[in-house]
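# sequence plus predicted model, see below.
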Amino acid sequence: MRINCPHCGERDRREFCYMGDALAMDRPTQDAGDAAWDDYLHNRDNPAGLTRDLWYHEGGCGAWILVSRDTVSHAVQGTALAQKAAS
């Protein structure tokens, strides 16, 4: 799989570190209890199809990148700097 870094250009995915789903999860309150915190920390959906992931360009410029990709084919649909996508 190849990922297009907005700073460095297209690179092999081995230069990047996958950091998880880019969708914001609702963080439990401090007093939510062990079950709510366990679910928040350890359980994730595993969708088939288009997702938005957060990747860190560890072997390059150090940018945080949002990657839109298909989890079935691994085809990358697009990338953007995470900071710019959040604003």
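Cool, got the structure.

# please count neighbours and contacts with C-alpha atoms only from this point.
Will do.

# pretty sure Ala63 sits against Ala80.
No. With contact defined as CA atoms under 8 Å, Ala63 does not count as touching Ala80 (10.0 Å).

# got any residues that touch both of these two?
Cys5 (CA atoms under 8 Å, 6 or more residues apart in numbering).

# can you list the helices and strands that the host helix or strand of Asn4 packs against?
Following DSSP states H and E, one finds Asn4 within strand 2-5. Packing contacts for strand 2-5, counted by 3 or more CA pairs under 8 Å, 6 or more residues apart in numbering; DSSP states H and E, involve strand 9-12, strand 76-81.

# dropping in the other structure now:
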Amino acid sequence: MRITCPLCGARDLREFSVTGSAALLNRPEEGAELPEWDDYLHNRDNPAGPSDELWYHSGGCGAWLVVRRDTTSHAVLDVRLASEQKT
């Protein structure tokens, strides 16, 4: 699989490290109960289809990227710099 880094161009997958979902998580408030922390730390959605993931270009420019990938086919649909991610 190849990922097109916005700064370096098309590169082999081995140059990148994936860190997980790019979705922002809502951290529990101070003093929250253990089940809330357990949910925050361990439970994530696992959607079938398009998903935004946070990737690091460790073997290249060192940029953080948001890669939109179809989890059913592994096709890369879009790549953008994480600094340009809308919150």
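Arrived safely, thanks for sending. In this text, all values refer to a predicted model and were calculated from it rather than measured experimentally.

# can you pull the TM-score for these?
Comparing the chains after superposition, counting by TM-score structural alignment, normalised by the length of structure 1, produces a TM-score of 0.92; 87 aligned residues with a CA RMSD of 1.2 Å.

# follow-up on the earlier one: so which of the helices and strands packed on strand 2-5 of structure 1 is nearest Leu41 of structure 1?
Counting by CA to CA, Leu41 of structure 1 lies closest to strand 76-81 out of the helices and strands packed on strand 2-5 of structure 1; the figure is 24.9 Å.

# for the following helix or strand past the closest one, give me the average deviation versus structure 2.
Past strand 76-81 of structure 1, heading to the C-terminal end, the next element that is a helix or strand (DSSP H and E) is helix 82-86. Between helix 82-86 of structure 1 and its aligned stretch in structure 2, the superposed structures give an average distance of 1.5 Å (mean CA distance after the TM-score superposition for structure 1).

# please compute how far helix 82-86 of structure 1 lies from its chain's middle.
Using CA atoms, centre = their mean, to the nearest Å, the mean C-alpha position of helix 82-86 of structure 1 is found 12 Å from that of the whole chain.

# one more: stretch 36-46 of structure 2?
Here stretch 36-46 of structure 2 shows a centroid-to-chain-centroid distance of 16 Å under the convention CA atoms, centre = their mean.

# for that stretch, which positions count as buried?
Of the residues in stretch 36-46 of structure 2, none has enough neighbours to count as buried (16 or more other CA atoms under 10 Å).

# can you give me the helices in structure 2?
Taking DSSP state H as the criterion, structure 2 carries its helices at 34-42.

# looking at it, which residue ends up farthest from its center?
Most distant residue from the mean C-alpha position of structure 2: Gly31, 28.7 Å away (CA atoms, centre = their mean).

# map it onto structure 1.
Matched across to structure 1, Gly31 of structure 2 falls on Asp31, judged by TM-score structural alignment.

# next up, the contacts around Val72 of structure 1.
Contact partners of Val72 of structure 1, counting by CA under 8 Å, 6+ apart, are Ala48, Gly49.
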